[in-house]
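S.K.: Quick one: sequence plus predicted model below, questions after.
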Amino acid sequence: MTAIVDFLNNIFWNYVLIYGLLAVGIFFTLRLGLVQFLHFPEMWRCVRGTGEVDTNGITPFQALSVSLASRVGTGNIAGVAVALTLGGPGAIFWMWMVALVGMATAYAESTLAQLYKVHGADGMYRGGPAQYIARGLGLPWLAALFAVALIIAFGLVFNAVQANSIAEAVSSAFGVSSATVGIGVAVLSGIIIFGGIPQIARTAQFVVPIMAGLYLLAAAIILVMNITEVPGILAGIVRSAFGLQETVGGVAGGVMAAMLNGVKRGLFSNEAGMGSAPNIAAVATPDPHHPSSQGFVQALGVFIDTILVCTATAVMILLADVMPSEQLTGVALTQAALTDHFGGFGQIFVAVAIFFFAFTTIIGNYTYAENAVVYLGAGKPGILVLRVAALAMVVWGSLQAVTTVFNFADASMGLMATINLIAIVALSGTVSIVTRDYLRQRKAGRQPTFRIADHPGIAPGVNRDIWK
């Protein structure tokens, strides 16, 4: 079984996804007319909204917060450090590039999730890739396969991995046993998860901005403390990405190593094209009332995750006297960098950051899995089973070495991402139509509003009551 999983991961992550995600990002960037660059201010406008409330959904800011809860995790702390260790500073440049084109992919998949959303049994909006695969492409069997892969990866295994990261960080910083940490995280997660998606959204809306804000503040303080070195570090990142400078801060990495590690870690961190964030994008009440507005919101999530948070980690490491090091990588490297900047407080700060980053990822991941369970028709009993199983995986993950099961989750995520990429490319014409409709209305000085009756060519599968 292990050999099969390893083979699938090799195919998915070394061939299909690393090139497929990039290609799809470039495809949507060109087909949508550089939408993420030319209309960047629109992303902030759509997040703010007008304050209108729809009890069937959550607000655009809450949807952004939940997606950031999932995106901004240990990959932003440990993953960036690994990219630097294996690929050198040039890897950060390629993380930027994959994020910039990935914003277009994130826009496309979340726009489709909004367009094809439905009312669940409880009246709440539900949707995501499973819905647009089934209703947009007419392939319910493929949608079911996607939903199962998402539940395995995001609902179960990744939560164990995040809990493992929390247990390691808290145990090393404060000496608390892993079992105690695991049970504590499970109880705290359960209080929020059993409140349903509205409770998760309210929690994310409060925690995520503070969590990310304090982390970025720490990076800003370090930048100010080392301001004379910053231009050289940033220039070195760009030069080493193209082999024009082999070392920055003492780190060596060839062009291909920089590119491969930067792309892989960037894709894993921002999740653009994976088919995860669209599940919460569909639950939002878009403001303006148009599918594209939630596409803009989720494109912004990719920008914040990679361009801001991942860059903050990279700069903090490169400005510290901790590289090169054969002994340090991942979380340990980031902790060493913060300790170099802030003394003993640095290790504690990283442990606390990992706790909140990983904890919010657990509750964010759960929301995606719940949408998949609802799509499969499991109803309230299925949701209850998922909640119990997710919390059990949190406790289990805090006590175990999760390498093997993490590889299985990678295979599941690789499968769901492959399915999602095929689906959004097949529906790219629909994305283009919806985008042009939004931009045309905005250019005319009107508040964009989507009416399905104006677009009979894409009417099949779209809920006419929602978009009447």
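M.R.: Here it is on my side, so go on.

S.K.: Every contact and neighbour count from this point should use C-alpha atoms.
M.R.: Noted.

S.K.: can I assume Ala204 sits in a helix?
M.R.: Yes. Ala204: assigned to a helix according to DSSP: H, G, I helix; E, B strand; the rest coil.

S.K.: I figured it hits Ile58, correct?
M.R.: No. Counting by C-alpha atoms under 8 Å, Ala204 does not reach Ile58; the two are 11.6 Å apart.

S.K.: For the two, work out which one has more neighbours and name it.
M.R.: Shown here are Ala204 and Ile58; by other C-alpha atoms under 10 Å, Ala204 has more neighbours (27 against 23).

S.K.: Can you point out the buried residues in stretch 169-182?
M.R.: Ala169, Val170, Ser171, Ala173, Ser178, Ala179, Val181, Gly182 (16 or more other C-alpha atoms under 10 Å).

S.K.: again, but for stretch 2-13
M.R.: Val5, Asp6, Leu8, Asn9, Phe12, Trp13.

S.K.: what distance separates stretch 326-342 from the middle of the whole chain?
M.R.: Its chain's average C-alpha position is 24 Å from that of stretch 326-342, according to C-alpha atoms, centre = their mean, to the nearest Å.

S.K.: got the buried residues of stretch 169-182 as JSON lines, with distance to His290 and secondary structure columns?
M.R.: Shown next, in JSON lines, are the buried residues of stretch 169-182 (distance: C-alpha to C-alpha, whole Å; DSSP: H, G, I helix; E, B strand; the rest coil):
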{"residue": "Ala169", "distance to His290": "42", "secondary structure": "helix"}
{"residue": "Val170", "distance to His290": "43", "secondary structure": "helix"}
{"residue": "Ser171", "distance to His290": "47", "secondary structure": "helix"}
{"residue": "Ala173", "distance to His290": "47", "secondary structure": "helix"}
{"residue": "Ser178", "distance to His290": "46", "secondary structure": "helix"}
{"residue": "Ala179", "distance to His290": "46", "secondary structure": "helix"}
{"residue": "Val181", "distance to His290": "43", "secondary structure": "helix"}
{"residue": "Gly182", "distance to His290": "41", "secondary structure": "helix"}
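
S.K.: Please compare the first structure with the one that follows:
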Amino acid sequence: MGFFDMIFNGVNDLTWGWALVPFLVVIGVFFTIASGFVQLRFFKRMFRVLTPDQNADPNRISAREALLVSVGGRVGGGNIAGVAVAITAGGPGAVFWMWAIALVGMCSALVEATLAQVYKRKTEGAEYRGGPAQAIVHGLGANYRWLAVIYAVCLIASFAIGFNAFQGNTVAGAALDSLAIPRPVTGIVLAICTGLIVYGGIHRIAKVADVIIPVMAFGYIGMALLVIVLNLFNVPAVIWDIVTNAFGLREAVAGGMGAAIAQGLRRGLFSNEAGLGSAPNVAATAYVRHPVSQGITQSFSVFIDTMVICSCTAFVILLGDTYVPGADGIDGVALTQQSMVDHVGGWAQYFLTAAILLFSFSSIMYNYFLGENALNFMTQKTIAKHILRIAVIFIVFLGATAPAATVVFNFSDPMMGILAVVNLLALMMMFPIALRVINDFRAQLAAGVERPVFDPAKFPDLDTDPKAWPDAPSYKG
């Protein structure tokens, strides 16, 4: 075990340790500038997805459902515990740099989701499948299949296996601490619920997400708004504190501005996953008229995750008296929970437990689908899918019942590091293609087309699936 720990720690140091975060930031800034700040130009269009389409086909995954599944996956422990860790280690200024990386990450998310849509394939069951693995094979060529396989293996190892164990452990720990529910009981209930969902496929995942994600998000946002209203006159001072700490004008923790930047960027990227290559797998399942439409939707997902929900956690912490800058004390989810209790009373710990349950369960659904999509790329055998489903159910139960079991899954971070490196290399090579598709979307808007339509015939050099674009003028299905 020690030998494997050494290997995994070495890989983790080579990726997350020093190279990957700057790589993500630089590429995100490059995409933003090269695309003409596309995430800001299309910002108003993002909110259209919130309105349900009355004419939507119930047998297809809508853009709104894909958004909610993505939000459910992105929103999790990073929004509750991760923000608290960033503030503890980097001071209030870390929040500003989380906002900054989110604005850049919105462009990365738009680009990777657009490419996932361009190269998606229609399956026999009228579903759409795609993601970075499909984009690599069809966008870069069959000679790069080995790169796509590495991506798929790392996606299964990190998300479907490792992260689902962590989510089960988080739920069971919260239920034990606040409600005194034994871990095995939570594990059994969570495993049963997971089984019901994963055996329903992406349609059931999308339908469940359509119900629980709005409840989860609006409930947590509502609680944060209550805290802000109760402390309304202190909000300007908190915002000023965030800005001055971000630029080193006031030092709250050791390391000053450097600590704020490092913690803000890292925690922001961990939370919103922009550029890591996970969310495009969900983005490819949506039925849309143009790839950029879903790219805009996924960009909005990053905005919701960081600019809205992470900000809620930050204000809950900074508006209270529990957090003391530079002091050694509580951090992580305990800091968020005690800050909430300090504002509204002891009942808040039960609310936060419920929020963690919904956040974690939505992440389990999301993580499973990522694993299934990666497995589907490598093999079409039904037995392989059943093995993965049983493995995920067992992993969720194992993570919930054994407090120290998550140590076994420390390979998740290095696997995600490799995953992100592969995805970023592919994005850089295919960015000219994404830019062509973005410019096509812009040209149609400029010509007065309210809802642009993607026509594969206009891109004959791209290995697209014409059956995936039934609204195209050239479609002959």
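M.R.: In hand now; what should we look at? Note that the coordinates shown come from a computational prediction; the quantities given were computed from them, not determined experimentally.

S.K.: With distance to Asp454 of structure 1 as extra columns, can I get the buried residues of stretch 169-182 of structure 1 in CSV?
M.R.: Listed next are these as CSV, based on distance: C-alpha to C-alpha, whole Å:
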residue, distance to Asp454 of structure 1
Ala169, 54
Val170, 55
Ser171, 58
Ala173, 59
Ser178, 57
Ala179, 57
Val181, 54
Gly182, 52
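
S.K.: Name the nearest of these relative to Leu244 of structure 1.
M.R.: Ala169 (36.7 Å; C-alpha to C-alpha).

S.K.: Counterpart of that closest one over in structure 2?
M.R.: Ala169 of structure 1 maps onto Ala174 in structure 2, with residues paired by TM-score structural alignment.

S.K.: with structure 1 superposed, average distance for the longest helix anywhere in structure 2?
M.R.: Counting residues, the longest helix found in structure 2 (DSSP state H) is helix 412-446. Here the mean offset of helix 412-446 of structure 2 against structure 1 after fitting is 0.6 Å, by mean C-alpha distance after the TM-score superposition for structure 1.

S.K.: Could you give the residue range in structure 1 aligned to that helix?
M.R.: Helix 412-446 of structure 2 maps onto residues 409-443 of structure 1, going by TM-score structural alignment.

S.K.: How about the residue sitting nearest the centre point of structure 2: what's its closest non-neighbour residue?
M.R.: Nearest residue to the geometric centre of structure 2 (C-alpha atoms, centre = their mean): Arg74, 2.8 Å. In this structure, Arg74 of structure 2 finds its nearest non-sequential neighbour in Asn272, 5.6 Å apart by C-alpha to C-alpha, 6 or more residues apart in numbering.

S.K.: Can you tell me what that neighbour aligns to in structure 1?
M.R.: In structure 1, Asn272 of structure 2 lands on Asn270 (TM-score structural alignment).

S.K.: Equivalent analysis for Val25 of structure 2, please.
M.R.: Match for Val25 of structure 2 (TM-score structural alignment): Leu22.

S.K.: now Gly82 of structure 2
M.R.: That one, Gly82 of structure 2, aligns with Gly79 by TM-score structural alignment.

S.K.: mind listing what the residue nearest to the centre of structure 2 touches?
M.R.: Ser271, Asn272, Glu273, Val302, Asp305, Ser363 (C-alpha atoms under 8 Å, 6 or more residues apart in numbering).

S.K.: hmm, try it at 10 Å
M.R.: With contact set as C-alpha atoms under 10 Å, 6 or more residues apart in numbering, Arg74 of structure 2 has these partners: 68, 270-274, 278-279, 301-302, 304-306, 359, 362-363, 366-367.

S.K.: before we move on, back to that, the match of Val25 of structure 2 looks like it's in a helix, true?
M.R.: Yes. Per three-state DSSP, Leu22 of structure 1 lies within a helix segment.

S.K.: so what's it closest to, chain neighbours aside?
M.R.: Nearest to Leu22 of structure 1 is Val98, by C-alpha to C-alpha, 6+ apart, at 6.6 Å.

S.K.: Please report how far the equivalent of that neighbour over in structure 2 lies from Asn272 of structure 2.
M.R.: Under the alignment by TM-score structural alignment, Val98 of structure 1 pairs with Ile101 in structure 2. To Asn272 of structure 2, Ile101 of structure 2 is 9 Å away according to C-alpha to C-alpha, to the nearest Å.

S.K.: Give me the more crowded residue out of these two.
M.R.: Taking other C-alpha under 10 Å, Ile101 of structure 2 and Asn272 do not tie; Asn272 has more neighbours (32 against 24).
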